[in-house]
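Trainee: Dropping the sequence and predicted coords here.
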Amino acid sequence: MRIILGVAGGIAAYKAALVLRLLTEAGHDVRVIPTVASLEFVGRATWEALSGQPAPSDVFEDVPQVLHVELGKTADLVVVAPATADLLSRAATGRADDLLTATLLTARCPVLLAPAMHTEMWEHPATQANVATLRSRGVHVLEPASGRLTGADTGRGRLPEPADIVAAALALVGGAAGPRDLVGQHVVISAGGTREPLDPVRYLGNRSSGRQGFALAQAALARGARVTLVAANVTLPAPARADLVTVETAAELRDAVRAAALDADVVVMAAAVADFRPATAAETKIKKRPDGSALVLELVQTPDILAELAVERLRAGQLVIGFAAETGDGDASVLEHGRAKARRKGADLLVVNAVGAGRGFGTADNSVTILDARGDVVASAAGSKAAVAQAIWDAVAALR
């Protein structure tokens, strides 16, 4: 597939190198068009070395080939990462003052823009109006992520992770000729980690970022599914074309998943759901005790959503896939705990991964073992969460 990767002039331009690498490793022909400003951050030699092709910026480069028309007309997909506030403005108003914006005007293929800028710039009414204009014309504009920005700033406006950008982009064109085994299927996926209120300020939660669940959603979309994504406390950009339902607590997640699962062909419980919640939530902030004495919390168990779904099967023929984030202990290893849970839960597949000490939660990569309802290993996968997601869907396809 012929892909144009546009790179605008922001500090996040260095991350576009990984976007390029992921696209080329997937077998695509990628041509990079950097803006002149972006070359202040990443030099032209980098783009040409990684892509194996020239990386022009100016409309007057290679005039006989009429690049400012030809590149857009022959592309199968255009991705711009990062898309700065300036780039969004110029694209929304139809400017064509460099090769990238001219290419955007001539492109008739799907276009994905991945914004990156400071929070104040993203939230400014002018930027929001430009985004609305672009979306009204059919351009796919991702929501920026939240996190560390330039300098000491933290907030919304961070470039989404390269793997998430690539997954969203390829989903627009059917996953780049990958399997389309979920066409006509409704898939419900839970992602993130629930939070159980302790008082108006505090909560009991976990470290799940939701990345694996979102990667599963992107992969399912690329395979042709209609996706409902139930997200608990996630700051990731919503996958293009997924129906997003946001929740906070285990009870809210249970209600949302069960409602969506009534007509679902596959339910994937990838969210890290709290096993316990406070028996009561204080109406006011709990204060420290003057005498320094300990605070005793009474916790009650939350419903086992996965086990419920596995038993009830809210739709005939429904497949239920579970996740088990485990740590080994003196009683058993991660895999042994996973086997016991697989037999206990009754899901069609249980995806087991080791978490803790920089593994599993919040990381770009993952490593999983996939078990059947008997606890037998049917597959394993390691690598980016996008790659792991594809392996999980391959395992699901084998059940059909």
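Mentor: Good, I have the coordinates.
Trainee: Please count neighbours and contacts with C-alpha atoms only from this point.
Mentor: Fine.
Trainee: Relative to its centre, which residue of this protein is most distant?
Mentor: D291 (46.6 Å; CA atoms, centre = their mean).
Trainee: Which secondary structure state is assigned to it?
Mentor: Following DSSP: H, G, I helix; E, B strand; the rest coil, the label given to D291 is coil.
Trainee: For D199, see how far away it is.
Mentor: Between D291 and D199 the computed distance is 21 Å (CA to CA, to the nearest Å).
Trainee: Same question for L22.
Mentor: The value you get for L22 to D199, if CA to CA is used, is 44 Å.
Trainee: same deal with P179?
Mentor: 47 Å.
Trainee: what's the answer for T235, then?
Mentor: For T235 relative to D199 (CA to CA), the value is 22 Å.
Trainee: Please apply the same query to A279.
Mentor: In terms of CA to CA, A279 sits 12 Å off from D199.
Trainee: With neighbour numbers in mind, choose between these two.
Mentor: D199 (16 against 12; other CA atoms under 10 Å).
Trainee: what about the more buried one, which SS state?
Mentor: Strictly by three-state DSSP, D199 counts as coil.
Trainee: Tell me which residues touch it, please.
Mentor: By CA atoms under 8 Å, 6 or more residues apart in numbering, the residues touching D199 are A281, A282, E283, T284, K285, I286.
Trainee: Comparison target, given below:
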Amino acid sequence: MKVVLGVSGGIAAYKACELLRLFTESGHEVRVVPTREALKFVGAPTWAALSGNPVSAEVWDDVHEVPHVRIGKQADLVVVAPATADVLAKAAHGLAGDLLTNTLLTARCPVVFAPAMHTEMWQHPATRANVETLRSRGSVVIDPAVGRLTGADTGPGRLPDPAEIFEVCLRVLRGRPRDLVGRKIVVSAGGTREAIDPVRYIGNRSSGLQGYALARTAVARGAEVTLVAANVTLPDPAGAAVTRVQSTAELREAVLAASEDADVVVMAAAVADFRPAARHDTKIKKTDGEPEPIRLTKNPDILAELGERRRQRSGGAAVVAVADVAVPGGSAMDVAGAKGVPAVIVGFAAETHDVLANGQAKLARKGCDLLVVNQVGEGLAFGTPDNAATVLVAGGDPVEVPFGPKEDLADAVWDLVAARFA
């Protein structure tokens, strides 16, 4: 694949070297097109040496090859990282004063922008309007990360990790549809931990890999994603707003708050069914004889609560995100949007036996639209890069997803979700 890496004039330009390395080492041919300002941070010889291709910021170099048209027309992907407020504005308004902006105008392939700037610049109404314009035209604009900026400032505006930008670009190169543009999606991931004392806890083996795959693929398909991560050590997916939690109670609070204005909620986290009835304030010391038993109590069922809240807020009728379902006052989608409840709820069920039977019972009991059922155990699902599942569909036939990368299962889920909005 031919990739154009545009680099604009921000301090994060040096991080684009890592993104370039990831593309070249995975077999892509990369042409770096920096702005004049970017060359003040990283020089042309560096880009040329790392890419193996000539580097210029000017339309007047090698004019006989018409680079201002040829580079964009021949590209399979254009990614601008970092994308400054200036470049976003020029791209949104069709300005073409250098080789990069000319390339953006002539490209007919997918375009990904990874903005990086100070918080005030990112939040300015002009920048927000430019971002919305670019997204409305089909470009992928990855929301910046939150963290340390230039100097002592901290906030949204930091360039996401280059490896995570690369993951979004790979998904865009796979040609997945931009069918979640404008949708607000909440994904939970990881496994909750219930404290026994300040040292010990009850937990599970979930790594968060499946939830993170769902978040990454949703970003690549155009969604605004909030990821609620329970005890996950993975890097934040580029473009997703991440809320970190530990216990089931914290996960519940974060998911319910985020779901108030969400179109879709996906409960991919492995939530502990039980917690200790009492938490010890100090470490339980080992003594002679058998330890005192730990009495457990049930945790709230967050997935069932989401389904019940939706049922109650929609006038007692089950809300299913299918356009032709008749409900009082309009379509089911209208009711969901008006009542502040998600139009589509997706659950996950990890089972060790009687997988489909247990899954069907849960689908009916939880009130969700889709339930992803998979078998777990030693070497299955938890902590592995691959997964297989059956997606149970309320009012429809099950969908089998064969064993493969967790990104494939994520895309299969989003295909089913997007179809319910169609």
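Mentor: Arrived safely. Predicted, not measured: the structure shown is a model, and the values here were computed from it.
Trainee: Could you identify which of the contacts of D199 of the first structure has the most neighbours?
Mentor: A281 (16 neighbours).
Trainee: Just give me the match in the second structure for it.
Mentor: In the second structure, the residue paired with A281 of the first structure is R279, using TM-score structural alignment.
Trainee: State the distance from that match to Y201 of the second structure.
Mentor: Taken as CA to CA, the span from R279 of the second structure to Y201 of the second structure is 10 Å.
Trainee: for P160 of the second structure, same thing?
Mentor: 32 Å.
Trainee: follow-up on the earlier one: out of the contacts of D199 of the first structure, which comes closest to E312 of the first structure?
Mentor: A281 (30.5 Å; CA to CA).
Trainee: Please give me every residue in contact with the nearest residue to A281 of the first structure once chain neighbours are set aside.
Mentor: Among residues not flanking A281 of the first structure along the chain, L198 sits closest, at 4.8 Å (CA to CA, 6 or more residues apart in numbering). Residues near L198 of the first structure by CA under 8 Å, 6+ apart: L204, P278, T280, A281, A282.
Trainee: let's see 10 Å
Mentor: Residues near L198 of the first structure by CA atoms under 10 Å, 6 or more residues apart in numbering: L204, R277, P278, A279, T280, A281, A282, E283, T284, K285, I286, L297.
Trainee: Now which residue in the second structure aligns to it?
Mentor: Per TM-score structural alignment, L198 of the first structure is aligned with I196.
Trainee: Then V296 of the first structure?
Mentor: Per TM-score structural alignment, V296 of the first structure is aligned with P293.
Trainee: Just to be sure, that match is in a helix?
Mentor: No - going by three-state DSSP, the assignment for P293 of the second structure is coil, not a helix.
Trainee: Neighbours of it, how many?
Mentor: 6.
Trainee: contacting residues around it?
Mentor: P293 of the second structure makes no contacts at all, as judged by CA under 10 Å, 6+ apart.
Trainee: and if you look at K73 of the first structure?
Mentor: Contacts of K73 of the first structure by CA under 10 Å, 6+ apart are L67, T103, L104, L105, T106, A107, R108, C109.
Trainee: Let me see the ranges of the helices in the stretch 51-200 of the first structure.
Mentor: 67-74, 85-92, 99-106, 119-123, 125-136, 162-171, 174-177 (DSSP state H, counting those that start in this stretch).
Trainee: Nearest to A342 of the first structure, out of those helices?
Mentor: With CA to CA as the criterion, A342 of the first structure lies closest to helix 162-171 of the helices of the stretch 51-200 of the first structure, at 29.2 Å.
Trainee: hmm, back to that, list which of the contacts of D199 of the first structure are still in contact in the second structure.
Mentor: Retained in the second structure: A281, A282, E283, T284, K285, I286, out of the contacts of D199 of the first structure (criterion both residues aligned by TM-score structural alignment, their matches' CA atoms under 8 Å).
Trainee: list the contacts for the last one?
Mentor: With CA under 10 Å, 6+ apart as the criterion, the residues that contact I286 of the first structure are L198, D199, P200, V201, R202, L295.
Trainee: gap between it and E48 of the first structure?
Mentor: 58 Å.
Trainee: before we move on, back to that, tell me which residues touch the match of A281 of the first structure, please.
Mentor: E194, A195, I196, D197, P198, Y201, I294.
Trainee: Between all of the residues you listed, which two are separated the most?
Mentor: Going by CA to CA, the pair spanning those furthest: P198 and I294, at 14.8 Å.
Trainee: Which of the contacts of K73 of the first structure has the largest number of neighbours?
Mentor: Busiest of these [other CA under 10 Å] is L104, holding 26 neighbours.
Trainee: Spatially nearest residue to it, not counting backbone neighbours?
Mentor: Excluding the flanking residues, the one nearest L104 of the first structure by CA to CA, 6+ apart is G72, at 6.5 Å.
Trainee: Next: V401 of the second structure.
Mentor: A389 (5.3 Å).
Trainee: Using the three-state scheme, assign the one you found.
Mentor: A389 of the second structure - assigned by three-state DSSP - is strand.
Trainee: Quick one: neighbours of it, just the number.
Mentor: A389 of the second structure: 22 surrounding residues under other CA under 10 Å.
Trainee: Who are the contact partners of whatever residue of the first structure lines up with it?
Mentor: In the first structure, the residue paired with A389 of the second structure according to TM-score structural alignment is V368. Each residue near V368 of the first structure by CA under 10 Å, 6+ apart is listed here: 323-325, 335, 350-354, 360, 379-383, 385, 388, 391-392.
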